[in-house]
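>>> take a look and give me a structure for this.
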Amino acid sequence: MSRAREAERRARDVLDPVHFDFLAGGAGAERTLADNEAAFARRRLLPRVLRGAGAPDLSTTLLGAELAAPVVVAPTAFHRLAHPDGEVATAVGVAAAGGLMTLSMMATVAVEHVADVGVPLWFGLYLQPDRGFTAAVVARAQDAGCRALVVTADSPVRGRHTRDLAHGFRALPEGMVCENMRDADWRVRDLVVDADLTWDDVAWLRATTSLPVLVKGVLHPADARLAVGHGVDGVIVSNHGGRQLDGAVSTLDALPGVVDAVAGRVPVLLDGGVRSGTDALVALALGADAVMVGRPVLWGLALGGAAGVRAVLGDLADELAHALTLVGARRPGDLTPDLVVTP
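Below is the predicted model of the structure:
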């Protein structure tokens, strides 16, 4: 059992069961949730030997951010459900690990407070029908020092989360709100998911901000080509951690088609199912420039606050470095698809 999986097992014992199921659960019968991890189990590594690779070097530059490893923390909501210090503790742990954090629009700590930690920060954005409010949120994130916007594209409607429906979980506990949803009058707005959004809205965002824009939720190669054609700065292969369309393809299975469609024009990240450094290596070998991790970070946060987050990310990096040497590579950029086979 990887350390990330062990952290999940232990987190179940310390979290409110309703909150654990919100963080851990997926949509429908949770087939896609399970398949995100199972897709890695279907792969095997075909290592090279006597390559003289030497000591591993995981350092990576991603859209100008210098990272200790090609691992980015994915945008996940409501970190204060896992730890009283919420996203601030997450940011402290990510900074200590030399990483990059994507802060959700649905964070329970304001972007300004998280940015004060000094961690390299991206902002996870849901485009709202009220463009004035969206522009204000974008300006707020930019003023706080966020380095890029990560636009969620796979949520035209809210996912039907089986466990949440069973528990009747519909609202945050008293005293918690989505701090980044405050408007000019400091009222907290409800998040609106919008089935009318199109690529024109992405073009509008590109014209609204100077920040790099990544689109998260791309699985189909045609959408990857459209994303690049609309001037995005990065594509994130994601099925929302199995929380939207149950039965959607796993992100690892979708990755090669997206990589081929993007053809190196912008970075491609994989989000979903990464639970070990070896998983990360498989995704990198199949063409991802970096991987995103979400739930493992939340389990580390629940178990040890900032130190728990740092431990989870450090373990992933150590596992990746170890696997990198064993397949005969020194850097993530040395990995090639022929190192991965499906028996």
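>>> going forward, measure contacts between C-alpha atoms and count neighbours the same way
Will do.
>>> determine the longest helix present in the protein.
helix 295-326 (DSSP state H).
>>> now the second one, please; I'll put the structures next to each other:
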Amino acid sequence: MLLNVEDYRRAARKQLPRFVADYIDGAADDGLCLRRNLSDLAAITLTPRVLRDTSRVDTSIQVFGTRWTSPFGVAPTGLNGLVRPGGDALLAAAAAKAGVPFALSTASNMRLEEVRAAAAAGVQWMQLYVMHRGVAEHIVQRAKACGYQALVLTVDVPVSGNRELDVRNGFRLPFKPTPRLAWDLLTHPRWSLRMARSGAPSFANLTAHGNAADTASVQAALLTRAMDRTVVWDTLDWLRKSWPGPLLLKGLLHEDDARRALAQGVDGLIVSNHGGRQLDAAPSAISALPAVVAAVQGKIPIFMDSGVRRGSDVAKAIALGATAVFLGRPMLYGLAARGAAGAQAVLQALQDELVRAMVLMGASKISDLQSSLESTR
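Take a look at the predicted model:
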């Protein structure tokens, strides 16, 4: 019986070849940052308040003029087509059905126009990596043309984290045949059959730009996260010229960077350490959240990802000042285990857990959590 995110994680690892499961679960170096994300969230306690009317519980919030049913969304994750063919569209549709936002990664395996059309009624944001400024500008223009509501610039990947599990597993695209890979595929026939039918995933948003040589080099840069390291604070002015909507930065942990972002006119921040996949010595996202919240003084919304596994984790982040959280690995576990139904089930499980936590805390609406900082320690 699959009841929670951890159940779906175990089910996903049974469904996926080891190199794919390790790609999802893996982290940088020794995995210390990943474990801090989980342990620091687990260490936070919420003190219930009693004899409050919770006969009705409203988990909805307003973000950039749009209503979300719940204070969480689907984070941008790359290579979703490796988890399940059409994974990007399946996740977008699950988010739309749940009434929460979906953020599409530059490293998606479906064209951004296809994903937008697959869940046209949903709130969709576009995440941006900058490997090549011409390619990035082309992606931004396409996202604007087909109705993505916000642009999320990921800023914590000037170079790829040292993900040793991927190195040990020989993870690369295209796949290089080895006896170990062959055995991995043979022992996971359902996944292998789906991949055989759909073909190996590619970075679909890069194939429409430039000549074949340029496309190949940019795709290789994306896989290895070889980003344009000349992208600095002043580069945001360049993005603003191409993107008129809300612009968010994803991957901040330092309060001074938050203040600089505010001064640069950024519309929102996502406190994140990339799920522990970049700097292993980085602090947990939840421990960095309060200082970032204090730095911006409520002038822009602050979101968080990295380590959220329970609805109570969502409540903890909100109590510490987050507007909402984004979910990465949990959604991939659901997608791997049961496809679209699994993704929907994970969102529903987190929603049910959040409502239960709110009732137990005596909170009937999200603002009750946001005003309960004194109950958090």
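>>> circling back to that earlier point, what's the longest helix of the first structure aligned against in the second structure?
Mapped onto the second structure using TM-score structural alignment, helix 295-326 of the first structure spans residues 329-360.
>>> mean per-residue distance, the matching stretch versus the first structure.
Mean deviation of stretch 329-360 of the second structure relative to the first structure after superposition (mean CA distance after the TM-score superposition for the first structure): 0.7 Å.
>>> which residue in the second structure aligns with Gly217 of the first structure?
With TM-score structural alignment as the criterion, Gly217 of the first structure matches Gly251.
>>> just the buried residues of the match of helix 295-326 of the first structure, please?
Going by neighbour count (16 or more other CA atoms under 10 Å), the buried part of stretch 329-360 of the second structure is 329-340, 342-347, 349-351, 353-360.
>>> same thing with stretch 58-71 of the first structure?
58, 60, 62, 67-71.
>>> got the end-to-end distance for that stretch?
Using CA to CA, to the nearest Å, one end of stretch 58-71 of the first structure lies 10 Å from the other.
>>> repeat for stretch 58-78 of the second structure
32 Å.
>>> chain center to it, what's the gap?
12 Å (CA atoms, centre = their mean, to the nearest Å).
>>> re the thing from before, greatest separation within the buried residues of stretch 58-71 of the first structure: which pair is it?
For the buried residues of stretch 58-71 of the first structure, the farthest-apart pair by CA to CA is Leu58 and Leu62; their separation is 12.4 Å.
>>> what's the distance between the residue sitting furthest away from the middle of the second structure and Gly307 of the second structure?
Largest separation from the mean C-alpha position in the second structure: Leu51, at 36.6 Å (CA atoms, centre = their mean). Distance of Leu51 of the second structure to Gly307 of the second structure, given as CA to CA: 32 Å.
>>> over to Glu255 of the second structure?
For Glu255 of the second structure, the distance to Gly307 of the second structure - CA to CA - is 20 Å.
>>> more neighbours, those two?
Between Glu255 of the second structure and Gly307, counting by other CA atoms under 10 Å, Gly307 is the more crowded of the two (30 against 18).
>>> for Ser250 of the first structure, see how far away the counterpart of that one in the first structure is.
Mapped onto the first structure by TM-score structural alignment, Gly307 of the second structure lines up with Gly273. Distance of Gly273 of the first structure to Ser250 of the first structure, computed by CA to CA: 8 Å.
>>> any common contacting residues for those two?
Here Gly273 of the first structure and Ser250 have 35-36 as joint contacts, going by CA atoms under 8 Å, 6 or more residues apart in numbering.
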